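Enquirer: Could you work out the structure for the sequence below:
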Amino acid sequence: MHLRSLPLLDQLPGAASDPRPLLLEIDLARGMAEQGPKDPLSALRQRNTPTLGHVLSGLRRAADDEQVVAVVLLLGAPIATTHADELAMALREVSAAGTRTVAFAESYGELIAGTLAYTLATACDEVWLQPSGSVAMTGVAVSVTLLRGALDKLGIEPQFSQRHEYKTAANQFSAPTVTEPQREMMQRLADSVMEWARAAIASHRRLSPEQVNAAVAASPVDADRARELGLIDRVGYRDEVYTTLRESVGRDGEVEQLFAHRYAHRVSSKPAEQLRRRRDPVVALVPVHGQITGGRSRNGGLGGRAAGSDTVVAALESVHDRDDVRAVVLHVDSPGGSYVASDAIRRGVQQVRATGRPVVASMGGLAASGGYFISMNADRVVALPTTLTGSIGVLGGKLVLQRALDRAGIVSESMGTHPNATMFSTLQPFSEDQWQLLDRWLDRVYDDFTRKAAQDRAMAYDRLEPLARGRVWTGADAVERDLVDELGGRQRAVQLACNLAGLDRERIRLATVPQVPLLERLRPAESTRSPAAVNALLPDGPESLLGAVAGELLGAALPGGALSLPWTLRLQ
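Expert: Below is the predicted model of the structure:
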């Protein structure tokens, strides 16, 4: 007998549900966080900003709930490409279950590109557009800015080396023009993303690829023309969307409106649900978000969010002693960073697998270079079509500021005990011997990265290496080259983890680890394995002005270390 069938549970406070039909809403104007804040103050400030995970959970539950009669997606605010990927997949599942889904926007781009917003909208059964709006499905653009000319004028000398021709992070400082390998790679990324968008639009709107291409060429188009082209279903205002949906169900007022993430909370907080799940096995979610660094993780500040190897490895180790944890999903949204920190996290993944627990890597928007390094050893690797991954390569170097300081009248001098004590000083260039040292180190790291990638992906080295060389691939292209196992979002990753562990997806708890109670966080850590140590974050402390400026300059080229993504792709 299931717990939910016990009559007593229906009598508990909060167990009774509102019998009214539910109209779920996803309002992108409220923003969407990748994960919830760890501290209470931030949680209070962001209480009205849902996390992607909670929205996806609400949609997954809605697909099996007859009380949910429709889902409304309100577009207009910017959204991350991969968030759009995840939402589109979830909305299609809701639609396939027989629940009506409707997208509305005042405009799919107003004097800006609206390709991404419109592509997401087509995942819904109906697409609405305000009469004054337009569809600006203008395609995908990728841009890069080169600073070499400006640096020369300022007296700043870039000195970088990379492995190999596609590892172009430092090109924005050292290259006077866009190189052919960089141009080739960027063009392919844009083409791949557009292929994903075109295929999705054609499938969801029942259009041919040629019709989609014609619509892109004609964009932006007004509402009437968009309807003629088959891009939208209805022209109307937002209130008309809700009126139409209410009328399709019954009298006005009978339908309850509820955000999808609040619906997920309502369902999961029912006493019957909590009691039923208390003994369910756990699939642990370990997030790796931000630049990969050594030490502890950092939530933000001038350096941005960082995934510290100490924090991530401790989280992975925390599952070893938990009998209830049966599988792990490693959610990676990182441009990479430190080579040694990435290697430490990869080792942590290996150790979890050695306990017999499967590990599935779920790639978010970025899982490149160091982000790929920590993912490639998982039992299965899942990426979204627009994930930026690969970038199997390495770079290193510095910006020499001495001439710029001289021009500014600043006197600065470095002294050291040995010839290489000042090797990475920005006050002097590399010597010939130091260049050789740097190149030998880069060769060693590249060889280690590529050989481990070939081993982890069960590929011959001669097949893997041409796919490396620092080249960035979309998730769609990475799957075709066996760098990734399959396309899908975090929900698919959880399902795969359940399959590998022999679990029923409907009878598990998905829990971010470690979950440390507030009082436990306030206690001093007893060791590196104690919960307080695992959950510790570096403070977002003040930095000197010079350090902040130098960090911004160097961070653009080396966001977190030798294994880092060259640049950011923006869908326009």
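
Enquirer: From here on, just use CA atoms for contacts and neighbour counts.
Expert: Will do.

Enquirer: tell me the contacts of the spatially closest residue to A29 that is not a sequence neighbour?
Expert: Setting aside the residues directly before and after it, A29 is nearest to A77 in space (CA to CA, 6 or more residues apart in numbering), at 5.0 Å. Residues in contact with A77 (CA atoms under 8 Å, 6 or more residues apart in numbering) are L28, A29, G31.

Enquirer: Helix, strand, or coil at A77?
Expert: Here A77 is coil, with the state taken from DSSP: H, G, I helix; E, B strand; the rest coil.

Enquirer: give me the number of residues near the residue lying closest to S208 once chain neighbours are set aside?
Expert: The shortest distance from S208 to any non-neighbouring residue, by CA to CA, 6+ apart, is to A202 (5.6 Å). The tally of other residues near A202 (other CA atoms under 10 Å) stands at 19.

Enquirer: Next, work out how far apart the residue lying closest to S132 once chain neighbours are set aside and G236 are.
Expert: Sequence neighbours aside, A223 is the residue nearest to S132 in space, at 7.0 Å (criterion: CA to CA, 6+ apart). According to CA to CA, to the nearest Å, A223 and G236 sit 9 Å apart.

Enquirer: Let's compare: structure for the following, please.
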Amino acid sequence: MIKRSLLAIWRGLTILRLALANLIFVLVLVVLWVTFTGKPESLPERAALVLDLTGRVVDERSRVEAASLIFAQEPASQEILLMDLIDAVEFARSDERISALVLQLNGLVSIGQSKTTELGEAIARFRESGKPVVAVGDYYSQDQYRLAVEADNVLMHPFGAVALEGYSVYMNYFADALEKLSVTMHVFRAGEYKSIAEPLLRNDMSSGERAVTQEWLGDLWSAYSVAVEDRRGLERGALNALLNDFSQRLRSEGGNAGRLALQSGLVDELLDRRQQNEYLASLVGAQEEDGAYSSVPFAQYISQMRPALFAPNLPTVAIVTAQGNMLPGEQPPGTIGGDTLSRLLRDTAERDATKAIVLRVTTGGGSVFASEIIRAQIERIRKSGMPVVVSMGSIAASGGYYIATAANRIIATPTTITGSIGVFAAFPTVERLLAKGGIQTDGVGTTDLAGGLRPDRALDPSVSDALQQSVDDMYQQFLKLVSNGRSIDMETLDDLAQGRVWSASDALDARLIDGLGSLDYAVEEAATLAGLSENEYTVISIMPEFSSRDLLLQQLSDRMGVSRLLAVPGLELIWGPVQQSVNLLESFADPGHLYMRCVSCVPQ
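Expert: Okay, the predicted model is just below:
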């Protein structure tokens, strides 16, 4: 009887399992059918285009994970393509159905000054069409506010605030911690300012690194302040005066941050949600059935407009993106793989329609080996007669600058961080830690170098000398490439290099770059070098090489949105710094243990 009962239960569970599996399969088929065959919602006859930004604005989207369709994503992990935003604004400029542009910024996590400047140029062209631009937010972070000032009017909730503080670079230093753990960190570097070694060898920032960092941070903050003051009609220095006397200024407004923002000229009106909607409805001139102002999200808008405005078969200037840490071999989108990007550049150059390439570089560098693979491919394309122009994003330093030296021209945005021409190697050993636990390492080898890079042994002096020689040699090669590419003599260049970080304006003065401008400007430069006249070419963005599985998941994510089943508010704030440290350790994957990497170059 017990046996028959257990068998019956088991058969029942089997039937239930199969039924559930079949049900899920049918649901997936239904979802796919609706997603790919359903007609897109038609655009209203009169509406505002809404840049409803949630997440990080990026040049290239990272790979899509299947779990993102089931489990929640924190806003910081969601990504918005900069080109999607720019294209949407450009299309809307001449679209009679679009009567206004609304910047909905509550969910924006980061965009940075460089991308804001480029998006701001498109917004400025939209304003020139005579259509209004309005920024709406409950509470503006520093990044959000920099984009908000591109609007004609900035609206904020009465309980909100404009959270400005300036720029800073603070890092953890591990010298004492490593000593307490009995870990010996062997660092070999070339370049007086190669700051990546400092956190491993010191407990504080050196005076030289402090001076250099303060200089480029000051240039970035000056660019931010001037942009805000010009757009808001404030006097020069008004922003610094407000922040440096913020406590007293806030006290004068009874502690009300919203009133302080209004009184200081940072916002135009303090309106609650209902009042904001009424304001926008009157501005747009149309409302939905539920009373909300008539609007269309940019993602829906761009998905419908791009097919309708597909470019004719013209010669093309191709944009290829290099974003993230530089690692050897094949890497997923969002990380720069030496082999992956090299192959993508080669395939792009071999297309019959491609007449020039713009390489958008946003990276602090990484593996020396990966950097050289990419640089060599760019050089081959350039020597074949096809012009290559590098467009630097928010940061293009160290390995990022190394690959740029092979291009015909280097264009940086006014707030790009670049330079950091230097090389380092780092290798930890834990023989002292093991000895504390009574563990000793001994054995034999066939040569003096055998076992020389074991972390459980003290680093052999000959190995140490070899690593330093490799670093010095790679540094000299770096200098020679820059010297040849930029026509700067070695003695002058050595003074400019040394691992020092440069702001874009200083890099231009030092002749490390050719000009300041947006991605559009870099495209124009590439077209000119290729002998293409205006309106005689089209621009295409070469998409990263997603697998068919990733493309399907991305399509589902874009069309359906991401579910929020397991959202944990604030988790990203806690986990973020830890994850950054983990990512940094994972990025040390060069086969020769040599790196061109700028850690202190925090993109702003």
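
Enquirer: thinking again about what came up before, the residue nearest to S132 of structure 1 is in contact with V127, isn't it?
Expert: No: when contacts are counted by CA atoms under 8 Å, A223 of structure 1 is not listed as touching V127 (11.2 Å).

Enquirer: Helix, strand, or coil at A227 of structure 2?
Expert: Taking three-state DSSP, the label given to A227 of structure 2 is helix.

Enquirer: Distance-wise, check the alignment partner in structure 1 of it relative to T115 of structure 1.
Expert: Mapped onto structure 1 by TM-score structural alignment, A227 of structure 2 lines up with A200. A200 of structure 1 is 12 Å from T115 of structure 1, where distance means CA to CA.

Enquirer: If you count surrounding residues, which of these two has more?
Expert: Set A200 of structure 1 next to T115 and count neighbours by other CA under 10 Å: T115 wins out with 24 against 19.

Enquirer: does the more buried one really touch M137, like I thought?
Expert: Yes: using CA under 8 Å, T115 of structure 1 makes contact with M137 at a distance of 4.2 Å.

Enquirer: Show me where the stretch 301-450 of structure 2 has its strands.
Expert: 316-323, 326-327, 336-337, 354-363, 365-367, 388-397, 409-412, 417-419, 423-429 (DSSP state E, counting those that start in this stretch).

Enquirer: Those: which one's closest to L508 of structure 2?
Expert: strand 409-412 (8.8 Å; CA to CA).

Enquirer: can you tell me what part of structure 1 that closest one aligns to?
Expert: The aligned range for strand 409-412 of structure 2 is 380-383, by TM-score structural alignment.

Enquirer: Next, the mean deviation of that stretch compared to structure 2.
Expert: Taking mean CA distance after the TM-score superposition for structure 1, the mean distance separating stretch 380-383 of structure 1 from the aligned residues in structure 2 is 2.0 Å.

Enquirer: Likewise for stretch 308-316 of structure 1?
Expert: Per aligned residue, stretch 308-316 of structure 1 averages 1.3 Å (mean CA distance after the TM-score superposition for structure 1).

Enquirer: Which stretch of structure 2 is that stretch matched to in the alignment?
Expert: Using TM-score structural alignment, stretch 308-316 of structure 1 pairs with 337-345 in structure 2.

Enquirer: And the contacts of that stretch?
Expert: 320, 322, 326-331, 369-371, 373-374, 377-378.

Enquirer: same thing with stretch 372-385 of structure 2?
Expert: Contacts for stretch 372-385 of structure 2 (CA under 8 Å, 6+ apart): 338-339, 341-342, 345-346, 349, 387-388, 402-408.

Enquirer: Recalculate using a threshold of 7 Å.
Expert: Residues outside stretch 372-385 of structure 2 that contact it (CA atoms under 7 Å, 6 or more residues apart in numbering): G338, L341, S342, A349, V388, I403, A406, A407.

Enquirer: to the chain's geometric centre, what's the distance from that stretch?
Expert: 24 Å (CA atoms, centre = their mean, to the nearest Å).

Enquirer: what do you get for stretch 13-21 of structure 1?
Expert: 35 Å.

Enquirer: buried ones in it?
Expert: A15, P21 (16 or more other CA atoms under 10 Å).

Enquirer: How about stretch 266-285 of structure 2?
Expert: Quick answer for stretch 266-285 of structure 2 (16+ other CA under 10 Å): 266-272, 276-278, 280-281, 283-284.

Enquirer: gap between the two ends of that stretch?
Expert: 26 Å.

Enquirer: Perfect, I'm done here.
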